[in-house]
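Asker: sequence and computational prediction follow.
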Amino acid sequence: MKSVMLFAASLLAATSAWAGPKVELVTNMGTMQVELNEAAAPATVANFLRYVDDGSYEGSIFHRLIPGFMVQGGGFDTNYQPLPTYSPVVNESNNGLKNVTGSIAMARTQDPNSATRQFYINFNDNHSLNGGRAAGYTVFGQLTLGEEVLEKMAKVPTGMNLTMRARDVPKQDIILQSVRRLDPDAADSGSKTAQAYATAPVATVVKK
């Protein structure tokens, strides 16, 4: 009940704060929608939509899950192999958007300007990720549909994965089956052509 109330409060704040491109994320556990804030995080939103438009999020997985914290994905295929990336995007964490329940943000390494394709969705209000004197993790949108899917994800058991050599890996695959824009005005602005990729360090969201 608490998580539902927190999501409702976050949703109300989001819908009153902006109206930006909407993206549908169809997973094998259900469908979610996120609304992006390109006014507050223009470079990050453009970066995220680049991967949406080229179709490379489709078939990727949520590879890291910490109950009560967040679920992270978009960077690996179902064989736990890293997917190619475009160049990193500049950190925009100082944009006034917060890591609250249902918000979507970019994962990165210790380098603030290292975010590429991996993103995460907050299960709770994670204020420690907002930064302060140091750069935080860039929030660029908010879940507007599918809170029950997010809650279902949070209950998936996790453990050690030898292929990834990492903990907190879901024991049940959570797959992004389809990721597409829902904003008709933006439908033709994304490039579908293949472009040069670069390999980047594995991103992570540090639980502080």
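Answerer: Cool, got the structure. Residues are numbered from 1 along each chain as shown.
Asker: alpha carbons only for contacts and neighbour counts from here, please
Answerer: Fine.
Asker: show me where the protein has its strands.
Answerer: Secondary structure of the chain (DSSP state E): strands at 22-27, 30-36, 61-66, 70-76, 103-106, 119-122, 139-145, 158-161, 166-170, 176-181.
Asker: of those, flag the one that's most buried.
Answerer: strand 103-106 (a mean of 28; mean count of other CA atoms under 10 Å).
Asker: let's bring in a second model and compare:
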Amino acid sequence: MGINLSHPGCLKITELTGSTATQKVFSCKLVGVGSVPVIITDGNKNSLYTGNLTIPLAAQPQVTMNTSLGNIVIELNPAKAPITVDNFLNYVESGFYVNKIFHRVIKNFMIQGGGFTADLSQPATQAPIKLEAGNGLSNLRGTIAMARTSVFDSATSQFFINAVDNKSFDAVDGYAAFGKVLSGLDVVDKIQAVPTTTRSGLNDVPVNNILINTMLQTK
């Protein structure tokens, strides 16, 4: 009949080889921490098990961003920003961030990327997400947040890393922080210090492209 597993703390639940008729083994990408409900049903949607699984804070997902100036390791916080983390990891998993650039760099403010290629074209993105600003995570130096337009629920793929404390972004109508830099803050500082220009109608574009070569979930 088959077995179906529902777990909102996981992305892309996959049954692993080695499962048997009496024991199933699954893997997933974690996007939740704390006590998370687990529901198991059979192929006819009959309930087989309902309970909670506690995922420790130490299991928070991490992403390694390889840039042309070095690596930045980012720890995500799905407990505070579940929609935003889910969205970000979907882009990471799909390979969307490969060969993108930091297209907006302002010294002593922030570095923004994840939406443009080196020729400043913009690939199609997923649907915009609900704004999760005011979630208790402050836009302090080294935190990552989603960029958006003047429309609150408009964030797609673009993100920025705060180069300084930007606490004015913390209001419910501000910008949703969803993680922090664990290592590579020196790379952030290298990026924020590069010379910029105006190109294709965009301000604060680095004179020499700062590439995001790859972005992979490493935990």
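Answerer: Here it is on my side, so go on. The model shown is predicted, which means the values in this text are computed figures rather than measured ones.
Asker: still on that earlier bit, can you redo the strands of the first structure as a markdown table with distance to Leu83 of the first structure?
Answerer: Shown next, in a markdown table, are the strands of the first structure (distance: least, CA to CA, whole Å):
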| stretch | distance to Leu83 of the first structure |
| --- | --- |
| strand 22-27 | 18 |
| strand 30-36 | 22 |
| strand 61-66 | 11 |
| strand 70-76 | 5 |
| strand 103-106 | 16 |
| strand 119-122 | 13 |
| strand 139-145 | 22 |
| strand 158-161 | 18 |
| strand 166-170 | 17 |
| strand 176-181 | 13 |
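Asker: out of those strands, flag the one nearest Val4 of the first structure.
Answerer: Closest to Val4 of the first structure of the strands of the first structure is strand 139-145 (CA to CA; 12.0 Å).
Asker: quick one, that closest one and strand 22-27 angle?
Answerer: 70 degrees (axes from the mean of the first three to the mean of the last three CA atoms, to 10 degrees).
Asker: counting by contacts, list what strand 139-145 of the first structure packs against.
Answerer: In terms of contacts (3 or more CA pairs under 8 Å, 6 or more residues apart in numbering; DSSP states H and E), strand 139-145 of the first structure is packed against helix 2-17, strand 30-36, strand 103-106.
Asker: over in the second structure, find the residue span the last one aligns onto.
Answerer: The counterpart of strand 103-106 of the first structure in the second structure, using TM-score structural alignment, spans residues 143-146.
Asker: so which residue is smack in the middle of the first structure?
Answerer: Phe119 (2.9 Å; CA atoms, centre = their mean).
Asker: now do the aligned residue in the second structure for that residue against Thr50 of the second structure, distance only.
Answerer: Counting by TM-score structural alignment, Phe119 of the first structure corresponds to Phe159 in the second structure. Plainly put, Phe159 of the second structure is 36 Å away from Thr50 of the second structure if you go by CA to CA, to the nearest Å.
Asker: how many neighbours does Gly51 of the second structure have?
Answerer: Residue neighbour count, defined by other CA atoms under 10 Å, stands at 10 for Gly51 of the second structure.
Asker: which residues sit in contact with the aligned residue in the first structure for Thr218 of the second structure?
Answerer: In the first structure, Thr218 of the second structure lines up with Leu182, judged by TM-score structural alignment. For Leu182 of the first structure, the contacting residues are 21-24, by CA atoms under 8 Å, 6 or more residues apart in numbering.
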